[in-house]
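Participant: sequence below, structure please.
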Amino acid sequence: MAIYGYARCSTNENKQDINRQKRELKALGGVVEKNIYWEYESGTKVDRIELNKLLERVAEGDTIVATEVSRITRSTKQLCEIVETVKRKHLKLIIGGFIVDCSKGELDAMTDGMLKMMGVFAEMERNMISERVRSGMANAVINGRQIGRPKLSEENLPSIFIKHYPKYRYNQINKTELAKICGVSRQSIYKYIGIYEKLSRQ
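Facilitator: Purely as a prediction, here's the structure:
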């Protein structure tokens, strides 16, 4: 029986420090570093690479630990699907101080209701954040300010990409691994590499 952790932030490590979650996972459930699955993805995204890997790897009797429901998902529907996986595989799910024990394949009504309520609040919080963002963007347009991300150029390439690019350049890691280190998609890595290599040729 193994203990696994899952950590998630919405934006890359230049803006959010995922290591705090890792430290909390180790303290909370005794998770070792090699058993922590982590990624920078939106909590509303259903098809997350590291979460899917974790759910495929766990076996009967294993435990999954997360610091809070919103780290696993901000979708009530997806949370229900994950709970079904936990029940089917006879797992234990620890969310902060809340323990969901499905080692016998069952879940009592009280725990099930509390878990779903936590999922509803996580989704509601996300919707409220989205509303505030839309309101802020509308206000910025009214006041003539530019919105959205600045155009990507050599001046604003992430420092973490520049730091780890030599590993890719000398075939120590591939594009997928570089994307994971940088906390961005493979599509973004292709853009970064194109800009950086064009700059290097000048």
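Participant: can we go C-alpha only for contacts and neighbour counts from here?
Facilitator: OK.
Participant: so which elements touch the strand ranked longest in the chain?
Facilitator: The longest strand of the chain (DSSP state E) is strand 3-9. Packing partners of strand 3-9 (3 or more C-alpha pairs under 8 Å, 6 or more residues apart in numbering; DSSP states H and E): helix 19-29, strand 36-40, helix 49-57, strand 63-66, helix 69-72.
Participant: following the helix ranked longest in the chain, which helix or strand shows up next?
Facilitator: Longest helix in the chain, counting residues (DSSP state H): helix 109-142. Later in the chain than helix 109-142, the nearest helix or strand by DSSP states H and E is helix 159-169.
Participant: show me what counts as buried in that next one.
Facilitator: Residues of helix 159-169 classed as buried by neighbour count (16 or more other C-alpha atoms under 10 Å): 161, 165, 168.
Participant: could you dump the residues you listed to a markdown table with distance to Leu55?
Facilitator: Formatted as a markdown table, the buried residues of helix 159-169 follow (distance: C-alpha to C-alpha, whole Å):
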| residue | distance to Leu55 |
| --- | --- |
| Phe161 | 29 |
| Tyr165 | 31 |
| Tyr168 | 29 |
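Participant: mind checking the helices and strands packed on strand 3-9 for the one nearest to Ala2?
Facilitator: Set against Ala2 and scored by C-alpha to C-alpha, these come closest in strand 63-66, at 6.3 Å.
Participant: ok, and what's touching the closest one?
Facilitator: When contacts are defined by C-alpha atoms under 8 Å, 6 or more residues apart in numbering, strand 63-66 is touched by residues 1-7, 25, 28-29, 31, 72, 91-96.
Participant: ok, now with 10 Å
Facilitator: 1-8, 21-22, 24-26, 28-31, 35-36, 54-55, 58, 72, 86, 90-103 (C-alpha atoms under 10 Å, 6 or more residues apart in numbering).
Participant: show me what contacts Gln16?
Facilitator: Residues in contact with Gln16 (C-alpha under 10 Å, 6+ apart) are 8-10, 40.
Participant: now with 8 Å, please.
Facilitator: Gln16 makes contacts with 9-10, as judged by C-alpha under 8 Å, 6+ apart.
Participant: and it, that one's in a strand?
Facilitator: No. Counting by DSSP: H, G, I helix; E, B strand; the rest coil, Gln16 is not part of a strand but coil.
Participant: one more to line up against the first:
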Amino acid sequence: MNAVAYLRCSTAQQDYTRQKANLDVIAREKNWTLKRTFAEKISGSVKADDRKEFKNLLAYVKVNGIKMVMVSEISRLGRRVVDVLNQIETLHENGIALYVQQFGMASLDRDGKENPTVKLLMQMMSIGAEMENNMRKERQRQGVALAKANGKYQGRTRGSIASPEKTLAKYWDVVNLLKSSKLSLNQISKITGRSPNTVRKVKDLM
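Facilitator: Model prediction:
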């Protein structure tokens, strides 16, 4: 099967060497022919249609018999839910599946039908990525306002314990998967990148 990889970092200081190395290994293990790798350093908040390399990828896969686009995480496609889902739909309309290393699964099965488990995971993680991005911006805004008001920022006291509500809000991705899937704790840990102990802690708090 012919495949391509899409790598993205948000800033010039970041590096996508690890993304490429991991996807190269997966392609070899699955006996996929990795025809090209498209990589760019640009914020995930920028729409895919405005990203040069992603546009090049779409143009390439449509005319070169590509059946699989590989990414390390769903957030590499972007951090806006509608944008991510639109790009996945565009791939599917052309009979092209999306393989997400984060899930270890592809969005289409061998018959070209949508994998319902992957679809659910993609929707949830895309929503989560957008929420996380928005919360980060809000925290930055509040931090600037607080710094201007007080001349300094007082963070969380060392050794303090977060409330159950804050813990559940922090690990929203784990909460969503625990509520809406039948995945094991180890699978959830692998998908979210959270430690098994963290997943267990969240489960106990729910």
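Participant: thinking again about what came up before, check which helices and strands the longest helix of structure 1 sits against.
Facilitator: Helix 109-142 of structure 1 packs on helix 69-72, helix 76-88, going by 3+ C-alpha pairs under 8 Å, 6+ apart.
Participant: deepest-packed of those, please.
Facilitator: Most buried of those by mean neighbour count (mean count of other C-alpha atoms under 10 Å) is helix 69-72; its value is a mean of 22.
Participant: please identify which helix or strand holds Gly65 of structure 2.
Facilitator: Gly65 of structure 2 is located outside every helix and strand, with elements delineated by DSSP H and E.
Participant: any idea how far Leu34 of structure 2 is from it?
Facilitator: Distance check for Gly65 of structure 2 against Leu34 of structure 2: by C-alpha to C-alpha, to the nearest Å, it reads 12 Å.
Participant: now do the shared contacts for the two.
Facilitator: In contact with both Gly65 of structure 2 and Leu34: Asn2, using C-alpha under 8 Å, 6+ apart.
Participant: more crowded one of those two?
Facilitator: Neighbours per residue (other C-alpha atoms under 10 Å) separate Gly65 of structure 2 from Leu34, with Leu34 holding more: 19 against 14.
Participant: which SS class is the more buried one?
Facilitator: Classified using three-state DSSP, Leu34 of structure 2 is strand.
Participant: ok, Val46 of structure 2 next?
Facilitator: The three-state label given to Val46 of structure 2 by three-state DSSP is coil.
Participant: residue contacts, it?
Facilitator: By C-alpha under 8 Å, 6+ apart, the contact set of Val46 of structure 2 is Gly78.
Participant: that one corresponds to which position in structure 1?
Facilitator: In structure 1, the residue matched to Val46 of structure 2 (TM-score structural alignment) is Lys45.
Participant: what's the answer for Met105 of structure 2, then?
Facilitator: Counting by TM-score structural alignment, Met105 of structure 2 lines up with Phe98 in structure 1.
Participant: count of residues packed around its match?
Facilitator: 16.
Participant: what's the answer for Trp38 of structure 1, then?
Facilitator: Trp38 of structure 1, neighbours per other C-alpha under 10 Å, totals 22.
Participant: same deal with Asn134 of structure 2?
Facilitator: Residues contacting Asn134 of structure 2 under the criterion other C-alpha under 10 Å number 14.
Participant: aligned counterpart of it in structure 1, please.
Facilitator: Per TM-score structural alignment, the equivalent position to Asn134 of structure 2 in structure 1 is Asn127.
Participant: show me what contacts that match?
Facilitator: By C-alpha under 8 Å, 6+ apart, the contact list for Asn127 of structure 1 is empty.
Participant: and it, how close does it get to Glu60 of structure 1?
Facilitator: Asn127 of structure 1 is 35 Å from Glu60 of structure 1, where distance means C-alpha to C-alpha.
Participant: wasn't Ser189 of structure 2 part of a strand?
Facilitator: No. Assigned with three-state DSSP, Ser189 of structure 2 falls outside any strand and is helix.
Participant: what do we get in structure 1 for it?
Facilitator: Taking TM-score structural alignment, Ser189 of structure 2 has no aligned residue in structure 1.
Participant: count the neighbours of Ser189 of structure 2 for me.
Facilitator: Ser189 of structure 2 - counted by other C-alpha under 10 Å - has 18 other residues nearby.
Participant: for Tyr16 of structure 2, same thing?
Facilitator: Residues lying near Tyr16 of structure 2 (other C-alpha under 10 Å) number 14.
Participant: identify the residue of structure 1 aligned to it.
Facilitator: Taking TM-score structural alignment, the alignment pairs Tyr16 of structure 2 with Ile18 from structure 1.
Participant: identify the residues contacting its match.
Facilitator: 7-9.
Participant: repeat the analysis, applying 6 Å as the threshold.
Facilitator: Ile18 of structure 1 makes contact with no residue under the criterion C-alpha atoms under 6 Å, 6 or more residues apart in numbering.
Participant: if we can go back for a sec, nearest to Ala138 of structure 1, of the helices and strands packed on helix 109-142 of structure 1?
Facilitator: With C-alpha to C-alpha as the criterion, Ala138 of structure 1 lies closest to helix 69-72 of those, at 26.8 Å.
Participant: equivalent range in structure 2 for that closest one?
Facilitator: Helix 69-72 of structure 1 corresponds to residues 74-77 in structure 2, going by TM-score structural alignment.
Participant: can you put the helices and strands packed on helix 109-142 of structure 1 in JSON lines and add distance to Glu50 of structure 1?
Facilitator: Shown next, in JSON lines, are these (distance: least, C-alpha to C-alpha, whole Å):
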{"stretch": "helix 69-72", "distance to Glu50 of structure 1": "11"}
{"stretch": "helix 76-88", "distance to Glu50 of structure 1": "14"}
